[in-house]
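[1] below are the sequence and a predicted model for it; my questions follow.
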Amino acid sequence: MVNAAYAASLREKASLLPLSPGVYIMRGDGGKVIYVGKSKKLKNRVSQYFHETDFKSVKTDMMTSLVRDFEYIVCDTETEALTLENSLIKLYKPRYNIKLKDDKSYPYISVNMHDEYPRFTVTRKREDPRALYFGPYSGTTVVYGIINAMQKTFGLPACNRRFPRDKGKVTHCIYRQIGCLAPCDENVTSEQYRESFSEAVDFLSGNYKKITDELTEKMLYASENEMFEAAAVCRDRIRAIEKLREKQKVVASPEVERDVISAYAGDAVSAVCVFYIRGGKLTDSEIFYFSGGEILDSSALCSFICELYVRREYIPKEITVGGELSESDKELCESWLSEKTNRKVNLTIPLRGEKKKLCDMAKENAEQKCKEYLLSSQKTDKTLARLASLAGLETVPERIEAFDISNIGDEHITAGMVVFENGKPKKSDYRIFRMKTVSTRDDYASMREAVSRRCAHLSDDGAVAPDLFLIDGGAAHVSAAKQAMREAGYDIPTLGMVKDDKHRTRALVGEDGDEIQILSEQQVYSLIYKIQEEVHRFTISKMMVGKRKAEKTSVLENVSGVGTAKAKALLAVFGGLSAIKQADISELCRVKGITESIAKNIKEYFR
């Protein structure tokens, strides 16, 4: 229901809108953007919000009651409006729009069969025209799980060695004892390696029958010729392939490439489930959660589809949608996707058959995940409330920021900050601080600098202040952090995470040295332990990244004519020492500041 104080002015303003495609921006108190929408006819669409009707959902009614003003932008086409709407949602992150949590690109498994010893690599872009690509997958965890399964099943190396470069350099390899073909052995030919690797590629391509038929033929031949060890290897390989295949649900014919999208709208939380079907197999799925306040109607689902695919390298020719998607929004999505891919993309909304079953399965999956999410959220809420009670906090610490320091002696001094919101890591907010004022090992001075630099950004537009700072250390570390905070004009609750003599989380401690025992508080202890381990992992990993970069730069600085600036420029262009070593003189000279004379020095140094 429209707020009575604003109803007349909003209706009058809406009546003056043009009957053109465009985007409208709803603003609430203080001019805050609460919703962004698009329409084929702005006047008709916006006017609907401000007239009483039985067709508006509860969430739409709630949003409308908060509208104080609106703006609009006229577009040439509805497709252009859809693209602009997506950009504005990313910019404003309105409360009532469904929105993805990040802009990640999706990983692929890449294979270049032109290499003498091909291998699986993970990439987020399909740039090499000679390579085969499998995916995309929802994340690197899935990708590395698949690669690991391929390595175990087909006897491929899991080490970091490169062939033929490292061939014959290893006298004893533990991987060989657990089934690796061991291409590091000079007796194993590239042909043997490529044969096993081709089987793995065939499996990823869905050519199961071809692999098992060939292996069965080899097994029978080996058995008939009393080559029993070779026959056993083939037998075990067939069993492993069948076992691996059982884990992948076949949902369509082998040539089918399709995404299936279904939404479930709950009161407290909603979700969209996406199934990825590649080669007729359900290879991966992904869940996107949205708060119960976000509107999940046809227009919102259309916007979600646009946002889902806007940064993707690969979009299948068919996308099946289960749920509320009007014919006009369906046509709009098809037009936008086809324009993006330069080929026809079909959106289907099945009413029966196998596609409908898949949509129903995706919706059931979304509903189940919503229930699990709510249970987990309720458990986390209780844990955070208990933490607040134990620590005497005035508010429940929904946002926790944790700090740790890592260094190697007096070098590579690094502070890391991780963020947990509602008990879950928010990796997009993680930060790293490489010391600017501290040149020797001093944890307290390093902590002061890190917290001071963090506080300096709390006044930035859109900045979110934490409810609690956690410091990896004792009372003295907490005191250093509090000193930096006071100097910056802030007073944020801060506790130290104390470890025992076995480096395990033991208690929390305040600036005064009083400890808060958490070992008997299982859920609180589990959360603090998780945060402490995560900040420790993140800080060390980033410190090591900095160390490796510095080492690469220092190696290049040994070359006559190459200083710090030129070393960084070379690494920025080539990405690493191995590529620099392989580059010819003309390629090196393309880097700013690298003359032919310096390029020759580089080639001579790494010869």
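    Great, that's in hand.
[2] CA atoms for contacts and neighbours, from now on please.
    Noted.
[3] contacts for the helix or strand containing Ala507?
    In this structure, Ala507 sits in strand 505-509 according to DSSP states H and E. By CA atoms under 8 Å, 6 or more residues apart in numbering, the residues outside strand 505-509 that reach it are 474-475, 495-500, 515-519, 528-529, 532.
[4] show me which residues of whichever helix or strand comes after it are buried.
    Moving toward the C-terminus from strand 505-509, the next helix or strand (DSSP H and E) is strand 515-517. Using 16 or more other CA atoms under 10 Å as the test for burial, strand 515-517 gives 515-516.
[5] hold the first one in mind and look at this next one:
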Amino acid sequence: MADPSTYRPAPGAIPTSPGVYKFRDAHGRVIYVGKAKSLRQRLSSYFQDVANLHPRTATMVTTAASVEWTVVSTEVEALQLEYSWIKEFDPRFNVKYRDDKSYPELAVTLDEEYPRVQVTRGAHKKGVRYFGPYGHAWAIRETVDLLLRVFPVRTCSNGVFKRARQVGRPCLLGYIGKCAAPCVGRVSAAEHRELAEEFCDFMAGRTGGHLRRLEQQMREAAAEMEYEKAARLRDDLGALQRAMEKNAVVLGDGTDADLLALAEDELEAAVQIFHVRGGRVRGQRGWVTDKVEDVDTAGLVEHALQQLYGENSEQVPREVLVPALPDEAVHVWLSGLRGAQVDLRIPQRGDKKDLMETVQRNAQQALALHKTRRASDLTTRSRALQEIADALELDSVPLRIECFDISHLQGEDVVASMVVFEDGLARKSEYRRFQIKGFEGQDDVRSMHEVITRRFRRYLQERERTGEWAVPEQAPEGAPEGAPEGDGSPLDENGRPRRFAYPPQLLVVDGGQPQVAAAVRALAELGIDDVAVCGLAKRLEEVWLPGQDDPVVLPRSSEGLYLLQRVRDEAHRFAITYQRAKRAKRLTAGELDSVPGLGETRRRALLKHFGSLKKLRAATVDELCEVPGIGRRTAETVAAALASRTPSAFAVNTATGEIIDDSTATAGPRSGEET
């Protein structure tokens, strides 16, 4: 651990202006980003007696090795810069809202000629109208199923839509009256777009006009003794009313607002958000965070608002209700995103206060549920890391763990994986995979040696670029020669983090003594002696250390063993996924590459169209000709080539057109495991 006094700025060197600051560790990686109205006042608070600091703040300042800052002109600029740096560097000591799964939303693709209603997740696209988010996808589908009686907008994919136009027959929804079937010309593009816009109006809360119109049409049909039409309109009216009942009115004045509530303790905080549109709750979402920095309720609200609206500025409503007011700069920032004034306040009375109490109860329940989940508990993760450090006799807890695994299928398509866990959590952006082409065969030890060598040779090259060995005598044995002075930056010339710039505190290999010895030998050849190594054998879950004849056996109830198992299993999964993908590509080439006149694009088109080689082999020449880009002569060639071969039991990924073997890829035999 570093002493904060070793990198404390000189007195008077820190400006009093607003700005953003970054703490970096010994490897130059950003571990914390913060903003301040006065940089001097804020940074000075970090460089006091460590015993007086919040425990997590103390951990951060002792982990850091340097601090730097950037001066800005206003607090709003500081807020924007802080948000962009947190997104770019992902500092591990900043507040992180975990479990922020991609919530489902209802999307209407108004940018298409024939708009489509669909359930979607992820980033928003231009020209698409979104409603939600919803807690569950089935809640959207139930609502859509009711509304399609009245607004029969298409819900099929583009592929199904084109197929129906080609054959001149609609899908099942077209036959049962839940799609206007524009694919076969039952309605024009303009009429279908009008249906889609009416659907959007209803979902946006403008329901009164549609209900009155249907009721009037029902009465007119009954008066003219068109009882079947009147009954159908009655059922449509009932469907709309049931859809409205799913989102009860909570604010009678038709308010558009987001309500944000928090439940917190000393270690964690849960955030719940209700999205109210037109006085009705249209969506709900929630997050959980470890309080890895010393932050109050207003600070948590600020971080939540940044995450909620930072990349979805069009979602900022007219009113945002919160339990505590953040800095005024957040208010100005939100108003700038919306392009109009945003009312950011704490509700004091009435329906809005009652609804905020409901959101608060949801947050408390979410925090209680989260605490029952073993792997998500910060205290549990800390205990697991400490148990690993004690069992392996490490000088400090391994904040960064890298695990390597080898995978192949009977000696072919040999690949390796590298997964990274930081603070006990997977850091998937730093996962890496390796192809091993120098040899084939079931030689896991040799493969492990090669992979470790390649990974840490890249680490030495990155250290060379950052100029850490400006004096050649300081470079370890095996390091690249002629290291330039460099700029000490952990970022490349494009501003992205260098891929292998950071070493782990603990290197785990999936295997026993032979794999551990291979890893140690690879590190020794490169002159690296400050990385701890261990292996985890699957049969008895034994932990093998270099040079020891007997393994370390952790108790089955040990949190440290549980974490090592998670790391090993994740490396195994990542390696097998890559190995299967390579094998699938090779098998695809074996089945279709030799067909004359059939290139990569048309191969994928065939596989995607039919979905499996079995269906492709059973297709007639006329059916093959329906695939875009496949002429009759090519279709005849494909049919003849496939008919002359023995059928295979391979499925096809219809999204990518790749063949997937039903058999399971396996990793090679390891010491201490059953072969």
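    Happy to help now that I have it. Keep in mind that this is a model prediction, so the values were computed, not measured.
[6] narrow the contacts of strand 505-509 of structure 1 to those in strands?
    Among these, the residues falling in strands (DSSP state E) are 495-499, 515-517.
[7] mind putting the residues you listed in CSV, distance to Glu367 of structure 1 included?
    As requested, those are exported to CSV (distance: CA to CA, whole Å):
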residue, distance to Glu367 of structure 1
Leu495, 38
Gly496, 39
Met497, 38
Val498, 40
Lys499, 41
Glu515, 43
Ile516, 39
Gln517, 38
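[8] the strand holding Ala507 of structure 1 versus strand 494-499: what angle between them?
    If you take axes from the mean of the first three to the mean of the last three CA atoms, to 10 degrees, strand 505-509 of structure 1 sits at 150 degrees to strand 494-499.
[9] can you give me how far strand 505-509 of structure 1 is from the chain middle?
    The chain centre lies 31 Å from the centre of strand 505-509 of structure 1; the measure is CA atoms, centre = their mean, to the nearest Å.
[10] with stretch 16-29 of structure 2 instead?
    Relative to the chain's own centre, stretch 16-29 of structure 2 is displaced by 26 Å; criterion: CA atoms, centre = their mean.
[11] tell me how far the ends of that stretch are from each other?
    Terminal residues of stretch 16-29 of structure 2 are spaced 26 Å apart (CA to CA, to the nearest Å).
[12] do stretch 453-472 of structure 1 as well
    OK, stretch 453-472 of structure 1 end separation, CA to CA: 17 Å.
[13] look through structure 1 and tell me its longest helix.
    Counting residues, the longest helix found in structure 1 (DSSP state H) is helix 353-391.
[14] give the buried residues for the helix or strand just after that one.
    In the C-terminal direction, the helix or strand that comes right after helix 353-391 of structure 1 (DSSP H and E) is strand 399-408. For strand 399-408 of structure 1, a neighbour-count test (16+ other CA under 10 Å) marks 399-407 as buried.
[15] assign a three-state SS to Pro15 of structure 2, would you?
    Secondary structure state of Pro15 of structure 2, per DSSP: H, G, I helix; E, B strand; the rest coil, is coil.
[16] can you tell me the closest non-neighbouring residue to it?
    Leaving out its chain neighbours, the residue that sits closest to Pro15 of structure 2 by CA to CA, 6 or more residues apart in numbering is Arg40, at 5.6 Å.
[17] distance of that neighbour relative to Arg8 of structure 2?
    Distance check for Arg40 of structure 2 against Arg8 of structure 2: by CA to CA, it reads 12 Å.
[18] now do Gly597 of structure 2
    From Gly597 of structure 2 across to Arg8 of structure 2, the span is 69 Å (CA to CA).
[19] comparing those two, which residue is more hemmed in?
    It is Arg8, of Gly597 of structure 2 and Arg8, that has more neighbours when counted by other CA atoms under 10 Å, with 15 against 11.
[20] for Leu613 of structure 2, which residues are in contact?
    Counting by CA under 8 Å, 6+ apart, Leu613 of structure 2 makes contact with 607, 648, 650-652.
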